[in-house]
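Student: I'll drop the sequence and a predicted model, then ask my questions.
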Amino acid sequence: MAGFVERNARKEVFSLKPYVPGKPIEEVERELGLKDIVKMASNENPLGPSPRAKEAVINVVEDLNIYPDSNCFYLKKKLAEKFGCSQDCFMIGNGSDELLRLITETFVQPSDEVIYGDPSFSEYEFMTRIMGGMVKPVPLQDFTYDLQAMKAAVTENTKIIYVCNPNNPTGTVVTRQQLERFMDGLDEDILVIFDEAYYEYVDDPGFQSGLEYLDRGYNVIVLRTFSKIYGLAGLRIGYGISTPEIVAAVNRVREPFNVNLVAQKAAVAALEDEEHLTRSREINRQGKEYLYRELQAIGLRYVPTQANFIFLDTGLDCRRVFQGLLMQGVITRTGDIFGYPTYIRVTIGTDEQNLRFISSLKRVLEG
């Protein structure tokens, strides 16, 4: 019957802006009939997963008829060893996205406010609106989180503050000094969530992880993921580190068996492969330096990055540039969805992928 959804669905549903993912390779193949396609849109590791993770996936195939461990015991054990804390400090999710949802379901009520930088990861707004919370985006300053402005935006209704560090889509970080000023005197009933999905790529000596504040007794959650440098985006697995009390509360709203067996096994194996992690960092460092040089030679402005992507100003309509690159089989991300209509975001790839991106970009800009 006409109007059923409008009459019966929760009103919060109509305020949601669906997440727009990077265009899949298969979709471009279907739409344009292209075969040789390079995806540089979603900040995936161009080297793929660790060889150990791939071996673990193969070895677990015979056990697919068995439910996974709902508690992710062995993964938590490995993480506890890595970070030197107890297993009950970890929450494991079907990607960091699910953890954002679980945290919001646990803590956000309709009268609560959630503060974050703008632009940043769109899921902060999405999850808040689902629960009927109020969003308070604070504009970036020089493409970086303006922590003092965010602190000034705090009211008695503020429940959560997100600090995406490094920030997506700009790749910038806030420093130790900035974080110290921000955290000093902040109401202890405000939950600060440090989203550190790109943490492993950071080489700025001024960077400080949110883990330090957890060690000092603050109410914080630090989110990490296996989707980026670990190359397991297709398996959807991420984790959060917090106090045992906060983790226990979030676990109350978690579905049983939320993390599949294959993802758990692959994640444990990936944590054991330091060689792959080191190689991934080095490939990213070399690719970043190459792209910086080439973009400077072209005369394009870009935001120096601490992640595995670069946010750059093409000087043209980003949709036009995106489409031009797409026709050459190179998938990037448009900046208009972040409020920057002439920018694109490009993932740092292998030498071959970076070279192809630059040559394709030159052709598009020459028009």
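Tutor: Ah, there it is.
Student: For the rest of this, base every contact and every neighbour count on C-alpha atoms.
Tutor: Will do.
Student: what's the closest non-adjacent residue to Phe207?
Tutor: Thr175 (4.9 Å; C-alpha to C-alpha, 6 or more residues apart in numbering).
Student: Pull up the gap between that neighbour and Leu147, please.
Tutor: The span separating Thr175 from Leu147 equals 10 Å under the rule C-alpha to C-alpha, to the nearest Å.
Student: Same check on Val222?
Tutor: For Val222, the distance to Leu147 equals 17 Å [C-alpha to C-alpha].
Student: same check, this time on Lys76
Tutor: Counting by C-alpha to C-alpha, the gap from Lys76 to Leu147 is 32 Å.
Student: The stretch 1-150 of the chain: strands as residue ranges?
Tutor: Counting by DSSP state E, counting those that start in this stretch, the stretch 1-150 of the chain has strands at residues 38-39, 90-93, 113-118, 134-139.
Student: ok, second structure coming up, stack it against the first:
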Amino acid sequence: MHYRPVLDALRRFDPPHALQDAKGPLINLALNENSLGYSPLVAQALGAALASASRYPSTFCDELREKLARHHDIDPQRLVFGSGIFEILSLISAVFVSDGDEVVIPTPSFGWYNLTTRLNGGTVVAVPLSEHAIDLDAVQAAITPQTRLIWLCNPHNPMGTMVASGALQAFLAKVPADIPVVLDEAYREYAVAPDVPDGIALARQYANLIVLRTFSKAYGLAGLRIGYAVASVETASLLHKVKVPPNVNHLAQIAASAALDDSDFLARSVTLVREGLADYYACCEALGFDYIPSFANFLMINLERDGDEAANVFLDAGIVLRSGREVGLPSWIRVTIGNADENQRVFAVLHQLAAQRPA
């Protein structure tokens, strides 16, 4: 059969092999999920929603759209929903990227930016991070007349670092108005700092800014797959032209709406992560392991040994996490912040690894 040649250069997206091959119970700290689960209000809403599951969902998530627009105080026509941020990234590339177009991506970063760019024929212009963080000056310097899109992730995945509000505003002011800037804020709810940017507020000022948020992380709805973009009305209209109708299932729409009503659950989720990070910092400092202070719900730790081997040691202890080798940090691991018991299981293995280091 004939197929598009670009597919020969692409790899399919696979979850961690340990999750695919698991034959027993494991603590999954590899995918940055919410260890608290989801709000009790979501469970109640889903139970009631099952009665209408035989009906097609709203193509444009109409009820959720109105509610979320009030939540953010924006025009509902600026919202575009997708089956998680993955789908929205693909929609954006389908709209803005054609053969030979340049797309600027701070690297390493979330892998789907690269894949969806190449799938649409774009050329990736990789801009190295600086001290594990996005170098906005270098990103700006990489812009050429062929640039059609810029991907930014803030807080950054996989490093957990954050670009501060002032720096981001200064950058946006310098980007040509005809180049879309995608600001992926999947982890923003976890970013507790006085200078954390609010992409949705910035999108009111910059028409070329497309801001992404998700219900998968802090709201705990990863299994239902729902995220959204905030863009100009014109950009939103373009994204709707390439969107599958309907693309977000009925239960996901109901669950997201209920999740918005439970600010207490959101606050508990954020507190659990911030307190967990503080415990990780203390453990790493006591054991002499370097780490990257995180504004997300995960942490990069330098174990000063092969990250793949270290991940296997954790797997032997029933814990799945990520090796840093896949993001260019071969002696590091990335771990999702879990609940107190899960974190203590990780700390026990960290002590074991520390004891194995040469004197």
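Tutor: Nice, thanks for sending it over. In this text the structure is predicted, and so the values were computed from the model without any measurement.
Student: List the contacts of stretch 151-163 of the first structure.
Tutor: 107-108, 111-117, 124, 136, 145, 182, 186, 189-195 (C-alpha atoms under 8 Å, 6 or more residues apart in numbering).
Student: Where does the longest helix anywhere in the second structure end up in the first structure?
Tutor: The helix that spans the most residues within the second structure, counting by DSSP state H, is helix 263-287. Against the first structure, the aligned range for helix 263-287 of the second structure is residues 274-298 (TM-score structural alignment).
Student: ok, residues contacting the matching stretch?
Tutor: Counting by C-alpha under 8 Å, 6+ apart, residues outside stretch 274-298 of the first structure touching it are 45, 47, 50-51, 200-201, 229-230, 301-302, 308, 348-351, 354, 358, 362.
Student: just stretch 345-358 of the first structure next, same as before
Tutor: Contacts to stretch 345-358 of the first structure, defined as C-alpha under 8 Å, 6+ apart, come from residues 38, 40-47, 169, 283-284, 287-288, 290-291, 294, 308-312, 325, 330, 332-335.
Student: residue range for that stretch in the second structure?
Tutor: Residue span in the second structure matched to stretch 345-358 of the first structure, by TM-score structural alignment: 334-347.
Student: now that stretch, how far from the centre of its chain.
Tutor: Distance of stretch 334-347 of the second structure from its chain centroid, counting by C-alpha atoms, centre = their mean, to the nearest Å, is 20 Å.
Student: picking that back up, closest one to Asn71 of the first structure among the strands of the stretch 1-150 of the first structure?
Tutor: Taking C-alpha to C-alpha as the criterion, strand 90-93 is the member of the strands of the stretch 1-150 of the first structure that comes nearest to Asn71 of the first structure, at 8.3 Å.
Student: The closest one: average distance to aligned residues in the second structure?
Tutor: With both structures laid over each other, strand 90-93 of the first structure and its partner residues in the second structure are 0.2 Å apart on average (mean C-alpha distance after the TM-score superposition for the first structure).
Student: what residues are up against Thr59 of the second structure?
Tutor: The neighbours of Thr59 of the second structure, taking C-alpha under 8 Å, 6+ apart as the test, are 245-248.
Student: Name only those of the residues you listed that count as buried.
Tutor: Members of the contacts of Thr59 of the second structure that pass the buried threshold by neighbour count (16 or more other C-alpha atoms under 10 Å) are listed as 246-248.
Student: Now do the same for Val196 of the second structure: its match in the first structure.
Tutor: Aligned against the first structure - with TM-score structural alignment as the criterion - Val196 of the second structure pairs with Phe207.
Student: how about the nearest residue to Met91 of the first structure, chain neighbours excluded?
Tutor: Gly240 (5.0 Å).
Student: re the thing from before, for the longest helix of the second structure, buried residues please.
Tutor: Residues of helix 263-287 of the second structure classed as buried: 265-266, 269-270, 272-274, 276-277, 279-281, 283-284, 287 (neighbour count, 16+ other C-alpha under 10 Å).
Student: Just say helix, strand or coil for the corresponding residue of the second structure for Ile310 of the first structure.
Tutor: Residue-level alignment of Ile310 of the first structure against the second structure, with TM-score structural alignment as criterion, gives Leu299. Here Leu299 of the second structure takes the strand state, with states given by DSSP: H, G, I helix; E, B strand; the rest coil.
Student: how many other residues sit next to Leu299 of the second structure?
Tutor: One way to gauge burial is a neighbour count; for Leu299 of the second structure, by other C-alpha atoms under 10 Å, it gives 23.
Student: quick one: it from Ile88 of the second structure, how far?
Tutor: 26 Å.
Student: Against Ala30 of the second structure, how distant is the aligned partner of Ser70 of the first structure in the second structure?
Tutor: Counting by TM-score structural alignment, Ser70 of the first structure lines up with Thr59 in the second structure. Counting by C-alpha to C-alpha, the gap from Thr59 of the second structure to Ala30 of the second structure is 32 Å.
Student: before we move on, what about Leu239 of the second structure?
Tutor: In this structure, Leu239 of the second structure and Ala30 of the second structure are separated by 31 Å, where distance is defined by C-alpha to C-alpha.
Student: for Phe96 of the second structure, same thing?
Tutor: Distance from Phe96 of the second structure to Ala30 of the second structure, counting by C-alpha to C-alpha: 31 Å.
Student: before we move on, back to that, just the buried positions in the match of stretch 345-358 of the first structure, please.
Tutor: The neighbour-count check on stretch 334-347 of the second structure (16+ other C-alpha under 10 Å) flags 334-339, 342-347 as buried.
Student: next one: stretch 179-196 of the first structure
Tutor: Using 16+ other C-alpha under 10 Å as the burial criterion, the residues of stretch 179-196 of the first structure that qualify are 179, 182-183, 190-196.
Student: what do you get for stretch 58-70 of the first structure?
Tutor: Neighbour count says stretch 58-70 of the first structure has 68-69 buried, by 16+ other C-alpha under 10 Å.
Student: And stretch 343-359 of the second structure, how far out from the chain middle?
Tutor: Using C-alpha atoms, centre = their mean, the offset of stretch 343-359 of the second structure from its chain centre is 28 Å.
Student: again, but for stretch 95-105 of the second structure
Tutor: On the basis of C-alpha atoms, centre = their mean, stretch 95-105 of the second structure sits 21 Å off its chain's mean C-alpha point.
Student: Ends of that stretch, what's the gap?
Tutor: Terminal residues of stretch 95-105 of the second structure are spaced 17 Å apart (C-alpha to C-alpha).
Student: The first structure: matching residues for stretch 106-113 of the second structure?
Tutor: When the first structure is aligned by TM-score structural alignment, the counterpart of stretch 106-113 of the second structure is residues 117-124.
Student: The stretch 1-150 of the first structure: helices as residue ranges?
Tutor: Secondary structure of the stretch 1-150 of the first structure (DSSP state H, counting those that start in this stretch): helices located at 4-8, 25-32, 51-59, 73-83, 95-107, 123-130, 147-152.
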